[in-house]
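Participant: for reference, the sequence and a predicted model appear below.
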Amino acid sequence: MAAAEFDFETRQIHAGATLDADHGARLTPLYQTAGFVFDSFDDGQGRFNGTIPEPAYSRTDNPTNAAVARRLADLEGGVGGLLTASGTAAIALTLNALAASGDHVLATDSLYEGSRTLFARSFGRQGVEIELIPADAPDEVWAAAIRPNTKALFTETIPNPKNDVVDLERLAGIAHRGGFPLVVDNTVATPFLNRPIEHGADIVIHSTSKWLSGHGAVIGGVVIDSGTFDWAGNADRFPEIALPSRTGVASFVERFGRLAFLTYLRSVTALDYGPTLPPTSAFLLLQGIETLSLRMERHVSNSLEIAQWLEHQDEVANVDYPGLVSNPYYARAQKYLPQGAGAVVTFDLAGGVEAARVFIDSLQLISKMTHLGDVRTLAIHTGSTIHGHLTEDERLARGIRPGTVRLSIGLESVRDLRHDLERALDAVAAAAPVAAAPVAAAAV
């Protein structure tokens, strides 16, 4: 189901689906099974070596998962995809497939804190250095950072939680001149608002737990391959993909062409590590994808209205939302996110952490929890939770101030959301003199 033939709204419902051959079920069936029976010796051998396109084992080959991955790849404009147990698993698998101990990866410095922790902690222990650079650093800074062992450039379309939209086309040029792929986490934008492959990205990642599912019921991730990166032309950097094996087996490029990276990811990295998404979760994810465009339109309209309203509240010092004309990334958002700037609205309360405490505790309709992309609106004080393991100086360096609150705007009535936020801000205003007293005493 090609983009040239059908619109996004149609493809989100039909792409990648195959009718049940036995009974004609209209929905993609749930294949709740660990393995699959082989017809013969030769059938088993063929399923394992890839010459027979039938599933061998659900760790990487479940048909329900495969159908969902095909649909997501279609929506992103890729040649194929692989579902994983979480978005973090998708990132870890991708970079493990590209980089080994002693290698180097570049990344933009404004990222979801969980990704930064993964890079510093687990990849650091594995001997993979991930160097963080400001996305808008001059070209010469990026060029100077590239090494012979640099294996990827990683970024997010809309970095969470600060919403500082990145220039994907520029980063793609930097990566390709260096001879390595651009890997983009497109979770916050979703393929409805932005398709990074159209701007030069080579590999796209999602935490499918978020807007793609939409209902907050399952955890999952996906890796989507554009099929456009020149692995053969950069064989010295990626011998595992572009060169024959030590036993003389033809390279993944020779055997699988545009699917070389995805096949390597599925048959080597994912098979070795095994972060499998349960087919029950894939089935639930599929139900969410079918309404993605409708939900995103409402998410975006609610988010813009709430962000504009927050800008004019006395208790709010700053609002980070690139859909606002006042935002420094507004012009870039018009280029890369013309249908809307996502559904994360981050703001700073002027009263700091004590104001944030009162604000969070005063919410009644909005859920106090960590997650994104739910139909329900969610709120979290990031400094005491997601960024709580950092020092105050480290938080400030990431743009996380004492009063920073992140909202994931849901699908409720925007009037009701505003009323809940207004009640919480009124509580902040009423508590301000009380909250200020301990601060003054401490200063003395």
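Facilitator: Everything's here; your move. Numbering: from 1, shown residues only.
Participant: C-alpha only now, for contacts and for neighbours.
Facilitator: Fine.
Participant: pull the number of nearby residues for Thr391.
Facilitator: Thr391 has 11 neighbours, counted by other CA atoms under 10 Å.
Participant: and it, how close does it get to Leu262?
Facilitator: According to CA to CA, to the nearest Å, Thr391 stands 39 Å off from Leu262.
Participant: middle-most residue in the protein, spatially?
Facilitator: Thr187 (3.0 Å; CA atoms, centre = their mean).
Participant: how about that one: what's its closest non-neighbour residue?
Facilitator: Closest residue to Thr187 apart from its sequence neighbours, by CA to CA, 6 or more residues apart in numbering: His206 at 4.6 Å.
Participant: so the one you found, which state does it fall into?
Facilitator: strand (DSSP: H, G, I helix; E, B strand; the rest coil).
Participant: quick check: the residue nearest to the centre of the chain is in a strand.
Facilitator: No. Remark: Thr187 does not belong to a strand; assigned using three-state DSSP, it is coil.
Participant: tell me if I'm right that it and Ser209 touch.
Facilitator: No. Counting by CA atoms under 8 Å, Thr187 sits too far from Ser209 to count as a contact (9.1 Å).
Participant: tell me which other helices or strands whatever helix or strand Val105 lives in touches.
Facilitator: Assessed by DSSP states H and E, Val105 sits inside strand 104-108. Here strand 104-108 touches strand 129-133, strand 150-156, going by 3 or more CA pairs under 8 Å, 6 or more residues apart in numbering; DSSP states H and E.
Participant: and Glu156, what is it in contact with?
Facilitator: By CA atoms under 8 Å, 6 or more residues apart in numbering, the contact list for Glu156 reads 111, 166, 184-187.
Participant: what's the closest of the residues you listed to Ala135?
Facilitator: Of all these, Ala135 sits closest to Val166, with 6.5 Å by CA to CA.
Participant: try this one next to it:
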Amino acid sequence: MRFVDINDIDQLRDALSERTRAVFIESIGNPMNTVADMEAVSSVAHSHGIPLIVDNTAATPYLLRPFEHGADIVVHSLTKFMGGHGVSIGGSVTDSGKFSWEAFERLSRPDPGLHGLNFTEKFGEQAYIARLRSVLLRDTGACMSPFNAFTLLLGIETLSLRMQRHCENAMKVASFLEGHGAIEWVNYPGLASHPDHRTARKYLKNGFGAIISFAPKGGYPASRKLVDAVRLISHLANIGDAKTLIIHPASTTHHQLSPEHQAASGIMPDMVRLSVGIEDPDDILEDLEQALKVARSA
């Protein structure tokens, strides 16, 4: 596995070799909100005969449909925005059915565990998803409970309404933070100050997502104090809930990593991640304002 700056196409191209089996990107990176030029990435991947896999969790199909921009496989954590309420765990894999899998031996050669079945001969361009269901799903025994399936399907019914409100609220919160004197920096692709803003405008036609990362002035201590001071906002590690969530990654989800490894993961000591919910935006802003006052005393 090789990690590259996905917005550096030359670096991506140089990282590919005859052993590379896929290029994997996020439609909106978490937590730094990177937005890749998906069509350019797809072109590089396909020129090497490998598929582009896109994690579309943060954007959802409401904001972006990766298949329309060259993706071959799309994955979602249904636990996040698709379900929308943080009550069920699930995931999805969707195959575009447009990629040729002939060069992949596990798909194009007879499978002795399935009576010599050749997936590319039997299923053609749907060979990948057919093997995923027939082999990996069978071997891992993954089986969603009926109740989890029910809550996720129920959440999907309101996806468009929720995502619209998520994005509207996030834009208001990001603008509020960017203009606040107690804030060191703000990272949100809807802001003109974001390095990927132009790319975001190209691909994200219905909004820029609900994830904001930012840092209060005062560094690590102020960030810890801010997160502990919120009242309405929930201090949780998830994203994509109807309610607004906040976390300080350096002291929680990434605390086991060294400072060097945290930095390599895009985690700064002062970073706070906010998953903006669908509450009244004034309530979210009021809670952030009072928490920032507490943080300033750090």
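Facilitator: Received the coordinates, thanks. Keep in mind that this is a model prediction, so the values were computed, not measured.
Participant: overlay them and tell me the TM-score.
Facilitator: TM-score for the superposed chains, counting by TM-score structural alignment, normalised by the length of structure 2: 0.96, backed by 297 aligned residues with a CA RMSD of 1.4 Å.
Participant: taking the contacts of Glu156 of structure 1 together, which two end up most distant?
Facilitator: Longest span within those, CA to CA: Val166 and Thr187, 13.7 Å.
Participant: what do these two both touch?
Facilitator: 156-157.
Participant: break down the stretch 151-298 of structure 2 into its helices, ranges please.
Facilitator: 159-178, 197-203, 219-229, 259-264, 281-295 (DSSP state H, counting those that start in this stretch).
Participant: mean shift between the fourth one and structure 1?
Facilitator: Read it as helix 259-264 of structure 2. Comparison of helix 259-264 of structure 2 with structure 1 after fitting gives an average deviation of 2.4 Å (mean CA distance after the TM-score superposition for structure 1).
Participant: find me the equivalent region of that helix in structure 1.
Facilitator: Mapped onto structure 1 using TM-score structural alignment, helix 259-264 of structure 2 spans residues 392-397.
Participant: one more: the first one?
Facilitator: Under TM-score structural alignment, the match for helix 159-178 of structure 2 in structure 1 covers residues 292-311.
Participant: got it, and the last one?
Facilitator: Mapping helix 281-295 of structure 2 onto structure 1 (TM-score structural alignment) gives residues 414-428.
Participant: likewise for the second one?
Facilitator: Helix 197-203 of structure 2 corresponds to residues 330-336 of structure 1 when matched by TM-score structural alignment.
Participant: list the buried residues of the matching stretch.
Facilitator: By 16 or more other CA atoms under 10 Å, the buried positions in stretch 330-336 of structure 1 come out as 330-333, 336.
Participant: can you redo those as JSON lines with distance to Leu132 of structure 1?
Facilitator: Shown next, in JSON lines, are the buried residues of stretch 330-336 of structure 1 (distance: CA to CA, whole Å):
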{"residue": "Tyr330", "distance to Leu132 of structure 1": "24"}
{"residue": "Ala331", "distance to Leu132 of structure 1": "24"}
{"residue": "Arg332", "distance to Leu132 of structure 1": "21"}
{"residue": "Ala333", "distance to Leu132 of structure 1": "23"}
{"residue": "Tyr336", "distance to Leu132 of structure 1": "23"}
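Participant: measure how buried whatever residue of structure 1 lines up with Val35 of structure 2 is and give me the count.
Facilitator: Aligned by TM-score structural alignment, Val35 of structure 2 pairs with Val165 of structure 1. Val165 of structure 1 is flanked by 24 other residues according to other CA under 10 Å.
Participant: quick one: residues contacting Val165 of structure 1.
Facilitator: With CA under 8 Å, 6+ apart, Val165 of structure 1 has these contacts: 157-159, 322, 329, 332-333.
Participant: among those residues, which pair sits farthest apart?
Facilitator: Among the contacts of Val165 of structure 1, Pro159 and Arg332 lie farthest apart (CA to CA), at 13.5 Å.
Participant: which residue in structure 1 lines up with Ala149 of structure 2?
Facilitator: Matched to structure 1 by TM-score structural alignment, Ala149 of structure 2 sits across from Ala282.
Participant: quick check, that match in contact with Asn65.
Facilitator: Yes. If you go by CA under 8 Å, Ala282 of structure 1 and Asn65 touch, sitting 5.6 Å apart.
Participant: out of everything not next to it in sequence, what's closest to the residue mapped onto Leu349 of structure 1 from structure 2?
Facilitator: In structure 2, Leu349 of structure 1 lines up with Pro216, judged by TM-score structural alignment. In space, and not counting its chain neighbours, Pro216 of structure 2 is closest to Ile183: 4.3 Å by CA to CA, 6+ apart.
Participant: next, the buried residues of the match of helix 259-264 of structure 2.
Facilitator: Neighbour counts using 16+ other CA under 10 Å place Arg395 of stretch 392-397 of structure 1 among the buried residues.
Participant: list of residues touching it?
Facilitator: Contact with stretch 392-397 of structure 1 is made by 383, 387, 401, as judged by CA under 8 Å, 6+ apart.
Participant: distance check, the alignment partner in structure 2 of Tyr273 of structure 1 against Gly86 of structure 2.
Facilitator: Using TM-score structural alignment, the equivalent of Tyr273 of structure 1 in structure 2 is Thr140. Taking CA to CA as the measure, Thr140 of structure 2 falls 24 Å from Gly86 of structure 2.
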